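Student: fold the following and give me the result.
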Amino acid sequence: MKSVYFDSAATTQVREEVIHDMMEVLQKNYGNPSSTHAFGRSSKTIVESARKTIAKYLNALPQEIIFTSGGTEADNMILRCAVRDAGVKTIITSPIEHHAVLHTVEELEKEYGIQGKMVKLQACGSPDLEDLERLLQADDSKKLVSLMHVNNEVGNILDIKKVAELCKENNTLFHSDTVQSVGHFEWDVQDVPIDFMTAAAHKFHGPKGIGFAFIRKNSGLKPLIFGGSQERGFRAGTEGVHNIKGLETAFKLAYDHLEEERAYVQSIKDYFKEEIKSEIPEVKFNGNCGDSVKSTYTLINVCLPMTPEKAVTLQFQMDLKGIACSKGSACQSGSSKGSHVLEHILSDEDLLKPSLRFSFSKYNTREDVDYVVEVLKEVVNS
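Tutor: Okay, here's the model as predicted:
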């Protein structure tokens, strides 16, 4: 039985170079970065080198990069601190954000009495920027906008520069969950006037459990975790030096090979689109994922022409055939609930049909696509 991994939006295969560099640090650089002896200084150098590398590629300042355990922590930290420290009274977001944002906003409404407002969505699922502008100008409360750059389920790309400029014009802070975009798209935080962004290494062939937050200088945010002076006092706790090194290596390789790898992964997605449409003509592409300009090249989300009864065992059948894919975000795949993203953009009729997300990487091949489409055709027609 063939084994195909088409779930890179959930997590990616770790590059061999990343594993090599992490192992070397684990073996040789085991000193605590906060220690002043040679072992500690050696580890501290690795941490600060990684910070400088990331800052360089983002055109940010090294002190604006704060290492975290991943995107969820970074999203929570930024939103909470913005309310607590920057006087934010209103958070404008969308109903198809990651739950790391949506659930945090819900908790902040309970704890601090802030207002959470939802921007309207276009039919494809992208935020309506005219409605966003209306919400920005609705009252004089201190506001923060939180909209993801690339949607993790349907791949829609936000016009992030336009949103950043709207926020700046209206004296509003702008946070973006960029977990699905960092490592896959170029970034320049001087060109895009964003205040906060987040990333996770395991989305671009790095290790799990490490990511970072970009927090623009003079933001007024204060520490959420106390205890030590790590991360310039912003996030206490001994740094995972090996994970930070893995993040740096994966980040650097992602951007050094971005053009060639993007072209290759785009070709895999294009081939998947062509083949599935040819073999299953009634298939539909959810959101903007069928559009090469308005959607990321890394994933596709398809609605299959199947009855609800047959759909129940679809993902189980795919797994039995050695195919890894997702019915939504990995955070939701263990839940009996449907995708909150698709609930907002699909018709009632299409919500009864199964939708699957297939996400690609440099490690996939056309042969993988052929096998998956063949299995899908067999299941749909059974």
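Student: could you use CA atoms for every contact and neighbour count after this?
Tutor: Noted.
Student: for whatever helix or strand residue 274 lives in, packing partners?
Tutor: Residue 274 belongs to helix 258-279 when assigned by DSSP states H and E. Under the contact criterion of 3 or more CA pairs under 8 Å, 6 or more residues apart in numbering; DSSP states H and E, helix 258-279 touches helix 366-381.
Student: list the helices and strands the helix it packs on packs on?
Tutor: So helix 366-381, by 3+ CA pairs under 8 Å, 6+ apart, packs with helix 258-279.
Student: and the helix it packs on, what's buried?
Tutor: Buried residues in helix 258-279, defined by neighbour count with 16 or more other CA atoms under 10 Å: 258, 261-262, 264-266, 268-273, 275-276.
Student: now that helix against helix 366-381, angle please.
Tutor: Orientation check (axes from the mean of the first three to the mean of the last three CA atoms, to 10 degrees): helix 258-279 against helix 366-381 gives 30 degrees.
Student: another one to check against the first:
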Amino acid sequence: ADATNGYFRLGYSANSIAMGGASTATAQDAMAGASNPALALNIDTNFTAAVSLFAPDRGFTVEGGGPAAPPEFGLQQQDTSSDSHYFVIPSFGYNRIIDEDFAINVNVYANGGMNTDYSESVFYAGETGVDLSQMFISTSFAYKVAETTHIGIAPIIAGQRFKARGLNSFAGFSQDPTKLSDNQYDYSFGYGARFGVWHGLNENWSFGASYQTETKFQEFEKYEGLFAENGAFNIPETYNLGLEFKRSNYTVAFDYQRINYSDIQSVGNPMLPALAPGSLGTDGGPGFGWQDMNVYELGFAIDGASDNTYRFGVSYGEQPIPSSEVLFNILAPGVQEWHFTAGYEFGVNDVDYAFALMYSPSKSVKGRNPLLGSQEQTIELEMSQIELTFGANF
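Tutor: Okay, the predicted model is just below:
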């Protein structure tokens, strides 16, 4: 699929998405461990299953300039959209209360990933695009250290796959041109962990915090000539802080999230001045130039009659792509900032069904082509997103 907060998803279940992603201090269903493993003791449901239909609309516009002789690299003037528009993203959670002091929570979920599929020859080397998919299996162990304080740890195992097309025009910049582009899918596996704490401040207020380590992956061997550090593509560390205010029939939740993209060379390294003959794929080589993200999420839940719950949310995070990095990010235009969400949950017999809608309005980033100094050429990246999620809690 494609980006939300960079390439992190807004939430991992219908209820967490409907709350704008605010889920570090509040447990809405059995997917809560994906945000904070300490919440496993706060969950009433045993199973949560969800599937999202994700519809991003992304593309780019090139104005001015044009093709130029090496070492300059100008693009054709064009207004182009990615051809892939719909993605299906599943998630699953299981929670078991062992006793009053201990609980286990298992989550299977995906990150947003990155995907572009341009039928045009953007870089003069055939149809162009990338496809990155990531899956996680997180097992949370939560322990009650005091009556209102829980701690949790969640070992994570993860897998990802990646392919790139249409990049062979950059062969002269690669340490291994045979491992730059058009090598079909490559797969790698990795590991990490998330740590969390939850504390009930009083009968209405609670606090949550979690930290996820950098997820270390095997290198993409087929793309050692593209990604820095010989094909490395780790997932950055994240920090979450959350507050929940809860009364008898409504809940307000607020989260802050920090995503340290700049720590991952293949994502955070800027294209210039690192781009030079033989530099792509090397330690310290060019990347996508993504900056760290601070994300703020606010969610509301209102309990109605007959086991009905209405949820609303909003999220904002300054997008990570500076205007100086627009050329490479044609492949990964993760420029979204605002997300608006709503959801509805209702019970039938022993099953609660949940729906969530997310809308992220169009956002664009515009900058100069950094490889065309003799001519004025601008590249504008633009994206908008809609996501519809169906879930069941039982």
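Student: superposed, what's their TM-score?
Tutor: Between these two chains, after superposing, the TM-score reads 0.26 (TM-score structural alignment, normalised by the length of the first structure); 171 aligned residues with a CA RMSD of 7.2 Å.
Student: how about the helices in the first structure?
Tutor: Ranges of helices in the first structure, per DSSP state H, are 16-28, 38-58, 71-85, 99-112, 129-136, 160-169, 241-256, 258-279, 308-311, 314-320, 340-345, 348-351, 366-381.
Student: sorry, that was for the second structure
Tutor: According to DSSP H, the second structure carries its helices in the segments 14-18, 228-231, 265-268.
Student: now tabulate the buried residues of helix 258-279 of the first structure in TSV and tack on distance to residue 24 of the first structure.
Tutor: Below are the buried residues of helix 258-279 of the first structure laid out as TSV (distance: CA to CA, whole Å):
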residue	distance to residue 24 of the first structure
258	25
261	26
262	29
264	30
265	30
266	33
268	34
269	35
270	38
271	39
272	38
273	41
275	43
276	43
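Student: pick the one among the residues you listed closest to residue 323 of the first structure.
Tutor: Comparing those against residue 323 of the first structure with CA to CA places residue 272 closest, at 14.4 Å.
Student: contact partners for that closest one?
Tutor: For residue 272 of the first structure, the contact set (CA atoms under 8 Å, 6 or more residues apart in numbering) comprises 369, 373.
Student: deepest of the helices of the first structure, which one?
Tutor: helix 241-256 (a mean of 24; mean count of other CA atoms under 10 Å).
Student: re the thing from before, ok, so of the buried residues of helix 258-279 of the first structure, who is nearest residue 16 of the first structure?
Tutor: Residue 16 of the first structure has its nearest neighbour among these in residue 261, at 15.9 Å by CA to CA.
Student: that closest one and residue 255 of the first structure: what is the separation?
Tutor: Distance, residue 261 of the first structure to residue 255 of the first structure, by CA to CA, to the nearest Å: 9 Å.
Student: pretty sure residue 17 of the second structure sits against residue 356.
Tutor: Yes: with contact defined as CA atoms under 8 Å, residue 17 of the second structure reaches residue 356; the gap is 6.5 Å.
Student: identify the contacts common to these two.
Tutor: Joint contacts of residue 17 of the second structure and residue 356 (CA under 8 Å, 6+ apart) are residue 341.
Student: ok, these two, which is more surrounded?
Tutor: Counted by other CA atoms under 10 Å, residue 17 of the second structure and residue 356 do not tie: residue 17 has more neighbours, with 31 against 26.
Student: and that one, how far from residue 391 of the second structure?
Tutor: Using CA to CA, residue 17 of the second structure is found at 11 Å from residue 391 of the second structure.
Student: equivalent analysis for residue 211 of the second structure, please.
Tutor: Residue 211 of the second structure is 26 Å from residue 391 of the second structure, where distance means CA to CA.
Student: likewise for residue 162 of the second structure?
Tutor: 28 Å.
Student: JSON lines for the helices of the first structure, including distance to residue 177 of the first structure?
Tutor: Compiled in JSON lines, the helices of the first structure are given as follows (distance: least, CA to CA, whole Å):
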{"stretch": "helix 16-28", "distance to residue 177 of the first structure": "24"}
{"stretch": "helix 38-58", "distance to residue 177 of the first structure": "15"}
{"stretch": "helix 71-85", "distance to residue 177 of the first structure": "7"}
{"stretch": "helix 99-112", "distance to residue 177 of the first structure": "8"}
{"stretch": "helix 129-136", "distance to residue 177 of the first structure": "17"}
{"stretch": "helix 160-169", "distance to residue 177 of the first structure": "11"}
{"stretch": "helix 241-256", "distance to residue 177 of the first structure": "17"}
{"stretch": "helix 258-279", "distance to residue 177 of the first structure": "20"}
{"stretch": "helix 308-311", "distance to residue 177 of the first structure": "31"}
{"stretch": "helix 314-320", "distance to residue 177 of the first structure": "28"}
{"stretch": "helix 340-345", "distance to residue 177 of the first structure": "15"}
{"stretch": "helix 348-351", "distance to residue 177 of the first structure": "26"}
{"stretch": "helix 366-381", "distance to residue 177 of the first structure": "29"}
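Student: of all the ones you listed, which lies closest to residue 299 of the first structure?
Tutor: helix 258-279 (7.1 Å).
Student: quick check: angle from the closest one to helix 241-256?
Tutor: Using the same axes, to 10 degrees: helix 258-279 of the first structure against helix 241-256 is 80 degrees.
Student: would you turn the helices of the second structure into CSV with distance to residue 129 of the second structure?
Tutor: Compiled in CSV, the helices of the second structure are given as follows (distance: least, CA to CA, whole Å):
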stretch, distance to residue 129 of the second structure
helix 14-18, 28
helix 228-231, 17
helix 265-268, 16
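Student: any idea which of those helices gets closest to residue 158 of the second structure?
Tutor: Of those, nearest to residue 158 of the second structure by CA to CA is helix 228-231, at 16.8 Å.
Student: what is that closest one packed up against?
Tutor: For helix 228-231 of the second structure, the packing partners by 3+ CA pairs under 8 Å, 6+ apart come out as helix 265-268.
Student: who are the neighbours of the helix it packs on, in terms of helices and strands?
Tutor: Secondary-structure packing of helix 265-268 of the second structure (3+ CA pairs under 8 Å, 6+ apart): helix 228-231.
Student: wait, residue 109 of the second structure touches residue 133, no?
Tutor: No: Residue 109 of the second structure is beyond contact range of residue 133, at 11.1 Å (criterion: CA under 8 Å).
Student: higher neighbour count, the two?
Tutor: For the pair residue 109 of the second structure and residue 133, the greater number of neighbours falls to residue 109 (23 against 19), based on other CA under 10 Å.
Student: can you get me a residue count around the closest residue to the more buried one other than its chain neighbours?
Tutor: Computed as CA to CA, 6 or more residues apart in numbering, the closest residue to residue 109 of the second structure that is not its neighbour in sequence is residue 91, at 4.6 Å. If you count neighbours by other CA under 10 Å, residue 91 of the second structure ends up with 20.
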